[in-house]
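Peer 1: structure for this input, please:
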Amino acid sequence: MQNVYDVLKERGFIEQVTHEEELRELLGKEKVVFYIGFDPTADSLHVGHLLPMMAMAHMQRAGHIPIALLGGGTAMVGDPSGRTDMRKMLTLEQIQHNAERFKKQFQRLIDFSDNKAYMLNNADWLLNLNYVSFLREIGRHFSVNRMLTAECYKQRLERGLTFLEFNYMLMQSYDFLVLYQKYNCKLQIGGNDQWSNIISGVDLIRRVEDGSAYGLTIALLTTSEGVKMGKTQAGALWLDPEKVSPYDFYQYWRNVDDRDVEKCLKLLTFLPMDEVRRLSSLEGAEINKAKEVLAFEVTKLIHGEEEAIKAQNAAKALFQNGADMSSVPQTHITREQLGDGMDLLELLMLTGLTSSKSEGRRLISQGGIYVANSRIDDVDLKITAKDFDDDNSLLIRKGKKIYHLVKLS
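Peer 2: Model prediction:
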């Protein structure tokens, strides 16, 4: 079997690594326990979490043992890494609620049966720490001068770094130490913004246990222009189907830039690299076939094959009369809401197709809004009951590919 380190490297996951040759050799000869941390600061994971989740899945498929560490403790402090402000404090109840939602989403990609993987919460050891004991046993191993050279702190110094946030590096390093001691966890994987914290954990294990541990960071999911993927007009591209429908999720990947297709196929699917290269080599209109494969594969991973098929069929239905459109995003309005007529600009905001009336005016003036397949030129257009078809449905399109069905009840 191919060494998983080589798999991750070929597919473009690996950015930085400590002791590269040692780690590669270790992954090739023994079953390695590793962990990735996820702070439950929202009630759903989003596309930014997909890369670490995929890295975990590749590692598990190669026989290694993942620990998905939910940061119930660290979420109460906030991680300054890569941020210019301090995260909002959450209550224990909010954190626990969010952690439970995470579990369901992890299980799409990770097998937790029979100790093949673990899901832990660092609140179990962080919240019961004796502060004085922690300072004596852990704090003495950290140099303030060295900590202040870390990028995650340097960028915050001018704006103001709280002592609360300053503790984050100690807490994350302590997580690694606890997992090393209790689970023989030898590897931490994280994003590039976690590099300083990861190498501090590696160093702490060496100082306290005289043990060998390793760190690896993975790439951020960005477009060819260097912009983070997963940003939509409605906000983040969440993995929770209640926040982003499987259809909208599918459409996001179906509409990625041609230049990003190869990267997404490598990082977000398990397709063999030969197939990735074949699909990525398609040119012109043919590249749309690769995008359809990408959209289907990613949607299948996150929402299951049934939802992926429904999303795929719904996308095709928009070009076929009489086909099933039940999976197209819908908004229901009452006749009372509609009244004698509703401004199209208001309806566009209600459906989430635009975020403001000014955006709606701009799209209409640019010829980007269609109602019942007719391009709209009138920014003052009112939608009335007569505009709906016999099924009390009205199809609105934004641009070439974004559709929304309004149902009148």
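
Peer 1: rest of the way, CA atoms for contacts and neighbours
Peer 2: OK.

Peer 1: show residues contacting the helix or strand encompassing Gln188.
Peer 2: Using DSSP states H and E, Gln188 sits in strand 185-191. Strand 185-191 has contacts (CA atoms under 8 Å, 6 or more residues apart in numbering) with 32-37, 52, 176, 179-180, 198, 212-220.

Peer 1: what lies in contact with stretch 46-63?
Peer 2: Outside stretch 46-63, the residues that touch it by CA under 8 Å, 6+ apart are 3-4, 8, 13, 31, 36, 65-66, 106, 109-110, 116-117, 189-191, 218-221, 229-230, 236-240, 267-268.

Peer 1: one more, for comparison:
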Amino acid sequence: MAAPALGRPCGRAAGLRGGLRRAPLPAPLPAPLPAPLPAPRPLHERAPRSRSSAGLLAAQCERGLFQEVFPGQGAEEQLAALLEPGRPPVTAYCGFDPTADSLHVGHLPAVAALLHFQRAGHNVVAVVGGATARLGDPSGRLRAREPLAAERVRAHARALRLCLWRLFENHRRLLWAGGPGLGRAEVLDNARWLGRRPLLGFLCGAGGRLRMGTLLSRQGCRERLRSAEGMSLAEFVYPALQAYDFLHLHRRRGCRVQLGGADQMGNIMSGYELVTKMTGTDVFGITVPLITSTTGDKLGKTAGNAVWLNRDKTSPFELYQFFVRQQDNIVEKYLKLFTFLPLEEIAHIMEMHAKEPEKWGPQKRLAAEVTKLVHGTEGLESAKRCTRALYYSSVEALEAMSDQELQELFKQAPSAELVLEPGMSVLDLCRKANAIQDGPSGYQKITDGGVSVNGIRVTNPETVLILGQHILKNGVSLLRVGKKNYYIIKWLQL
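Peer 2: Reported below is the predicted structural model:
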């Protein structure tokens, strides 16, 4: 999904231009379209304030985490006053549709936004879209999502709830200084209320307050209506159901703020319209940036470039390495977006990096902070252990690795279980593991230095295997043939 340009009016009511390719649109009604909703205001246009007086809104604007606030004119001042320290806590929420069984790095800005609200003493709700995922969010899509079976959505929703709870808990235990200031956090599933809402009751209530002109005027909707595939009714009502989430949470939790990615402004506007019309209360929306690859594609499942937050899909080592590999021109931005380090500390890290760029200090700190949030201290230690074993040939790290870490680090590596026989040589090991060919070519491979055991190159094929050197204390040998061909050997009956 592509992010709308900052400052572009997302809610301007306008008639449909052109028409569907399959059939002409009906003539417009003589009644005028409803008045346009106010346009969102880019937060970077705000007047600068001193850091000491900056509240939550200004502080996150300075980090680049909060991008736009809705409604536009006057909303920023109202919201800033609502979030001032000393005022009663506000409740903010963000939704996550379970189209997969894990969150990914592209979701982290939204999670970080919730956590910053919580750190400021406000209450936060993460909503898993167990109901809305059945329809599929049409935002920024050229064609409809593949429908998901109900049981699959339920399984995905359970996995996302666990993932979100893990993030909240890791933040509280490892990244929060302590004290009574942390707000309350909840993880809910909108299937609890949307799944029980009768269709006719929904249409007569919330459906009667949402205007067709506003929904039809949105660019994404217009583009889909003009496309050959068109837009299904299920996709069209998706914004209405997400708007009802906001209304439900406002009534039950006093929610005043909805957070979402930059591609969610249209859905946020629908929620604003419904809540204000049905309750008369001022509510607000805030967007956070989309994370893109070096080619400009949004990171996520659809683009096929997702870096997942569940260990069974992306290991702590892989997550750690993703952030360690970030280039200098992006690492400062990511430190501000993904970590809770004070801006002064980030500035100092970048100053030190300018003096000693070869140490990759900002990248390592970024990787450590994010891995700790996602996988906890144990996950961070696992990532560092795997890094030392793979890139620094650390025998100590290799000995300390669990079977799970070995499988994560060497996903494609064949494994074999062998019994150590008296006088067994490196050549015997390679042949039993099917790592080299029989005959002179395999023998030559070893003598040419193309084989290493536990990171130590072996050039004599007749070298006898030694416990503690070729066979580690954990009963494992890591055999490498060539540059990238690894074999995991597990020794039995040692």
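
Peer 1: helix, strand, or coil at Lys277 of the second structure?
Peer 2: helix (DSSP: H, G, I helix; E, B strand; the rest coil).

Peer 1: could you find the counterpart of it in the first structure?
Peer 2: Counting by TM-score structural alignment, Lys277 of the second structure corresponds to Arg207 in the first structure.

Peer 1: enumerate every residue touching its match.
Peer 2: His141.

Peer 1: next, count neighbours for the counterpart of Arg61 of the first structure in the second structure.
Peer 2: Correspondence of Arg61 of the first structure to the second structure, assessed by TM-score structural alignment: Arg119. Number of residues near Arg119 of the second structure (other CA atoms under 10 Å) recorded here: 20.

Peer 1: what do you get for the one 4 residues further on?
Peer 2: The local packing of Asn123 of the second structure (other CA under 10 Å) involves 23 other residues.

Peer 1: surely it touches Pro88?
Peer 2: No - in this structure, Asn123 of the second structure is not within contact of Pro88 by CA atoms under 8 Å, at 10.3 Å.

Peer 1: ok, then the element right after the longest helix that the second structure contains?
Peer 2: If you go by DSSP state H, the second structure has its longest helix at helix 361-391. Per DSSP H and E, helix 361-391 of the second structure leads on to helix 395-400 as the next helix or strand towards the C-terminus.

Peer 1: next one: that next one to chain centre, how far?
Peer 2: Its chain's average C-alpha position is 31 Å from that of helix 395-400 of the second structure, according to CA atoms, centre = their mean, to the nearest Å.

Peer 1: again with stretch 282-295 of the second structure
Peer 2: Offset of stretch 282-295 of the second structure from its chain centre (CA atoms, centre = their mean): 12 Å.

Peer 1: can you list contacts of that stretch?
Peer 2: The set of residues external to stretch 282-295 of the second structure that reach it, using CA under 8 Å, 6+ apart, is 3, 64-71, 75, 79, 105-106, 109-110, 113, 256-265, 268-269, 272, 275-276, 298-299.

Peer 1: name the residues of the longest helix of the second structure that are buried.
Peer 2: Along helix 361-391 of the second structure, these residues count as buried under the neighbour rule (16 or more other CA atoms under 10 Å): 361-377, 379-390.

Peer 1: ok, now stretch 259-273 of the first structure?
Peer 2: For stretch 259-273 of the first structure, burial by neighbour count (16+ other CA under 10 Å) applies to 260-270.

Peer 1: if we take these, which one ends up nearest to Ala99 of the first structure?
Peer 2: Ranked by distance to Ala99 of the first structure (CA to CA), those are led by Leu268 at 23.1 Å.

Peer 1: which position in the second structure pairs with the closest one?
Peer 2: The alignment partner of Leu268 of the first structure in the second structure, by TM-score structural alignment, is Phe338.

Peer 1: how far away is its match from Glu77 of the second structure?
Peer 2: According to CA to CA, to the nearest Å, Phe338 of the second structure and Glu77 of the second structure sit 26 Å apart.

Peer 1: repeat for Val481 of the second structure
Peer 2: From Val481 of the second structure across to Glu77 of the second structure, the span is 64 Å (CA to CA).

Peer 1: the two: which is more packed in?
Peer 2: Set Val481 of the second structure next to Glu77 and count neighbours by other CA under 10 Å: Val481 wins out with 19 against 13.

Peer 1: the closest residue in space to that one that isn't next to it in sequence: neighbouring residues, count only.
Peer 2: Once flanking residues are discounted, Val481 of the second structure sits nearest to Val451: 4.7 Å by CA to CA, 6 or more residues apart in numbering. Per other CA under 10 Å, the neighbour tally for Val451 of the second structure reads 27.

Peer 1: Val451 of the second structure against Asn485, yeah?
Peer 2: No - Val451 of the second structure lies out of contact with Asn485 (CA under 8 Å); the separation is 9.7 Å.

Peer 1: ok, Gly220 of the second structure - contacts?
Peer 2: 138-141.

Peer 1: what residue of the first structure takes the place of it?
Peer 2: Applying TM-score structural alignment, one finds that Gly220 of the second structure aligns to Cys152 in the first structure.

Peer 1: same question for Pro316 of the second structure.
Peer 2: Taking TM-score structural alignment, Pro316 of the second structure has Pro246 as its aligned residue in the first structure.

Peer 1: repeat for Arg256 of the second structure
Peer 2: In the first structure, the residue matched to Arg256 of the second structure (TM-score structural alignment) is Lys186.

Peer 1: same check on Gln242 of the second structure?
Peer 2: Structural alignment (TM-score structural alignment) places Gln242 of the second structure against Gln172 in the first structure.

Peer 1: okay, now that match: neighbour count?
Peer 2: Using other CA under 10 Å, Gln172 of the first structure has 23 neighbouring residues.

Peer 1: now Lys301 of the second structure
Peer 2: Lys301 of the second structure: 16 surrounding residues under other CA under 10 Å.

Peer 1: repeat that for Leu199 of the second structure.
Peer 2: Neighbours of Leu199 of the second structure (other CA under 10 Å): 12.

Peer 1: next one: Cys163 of the second structure from Ala383 of the second structure, what distance?
Peer 2: Remark: distance between Cys163 of the second structure and Ala383 of the second structure (CA to CA) = 19 Å.

Peer 1: can you give me the strands in the stretch 301-409 of the first structure?
Peer 2: Assigned by DSSP state E, counting those that start in this stretch, the stretch 301-409 of the first structure shows strands spanning 330-333, 342-343, 369-371, 374-375, 382-383, 393-398, 402-408.

Peer 1: closest one to Asp274 of the first structure among those strands?
Peer 2: Nearest to Asp274 of the first structure, of the strands of the stretch 301-409 of the first structure and by CA to CA, is strand 402-408 at 31.6 Å.
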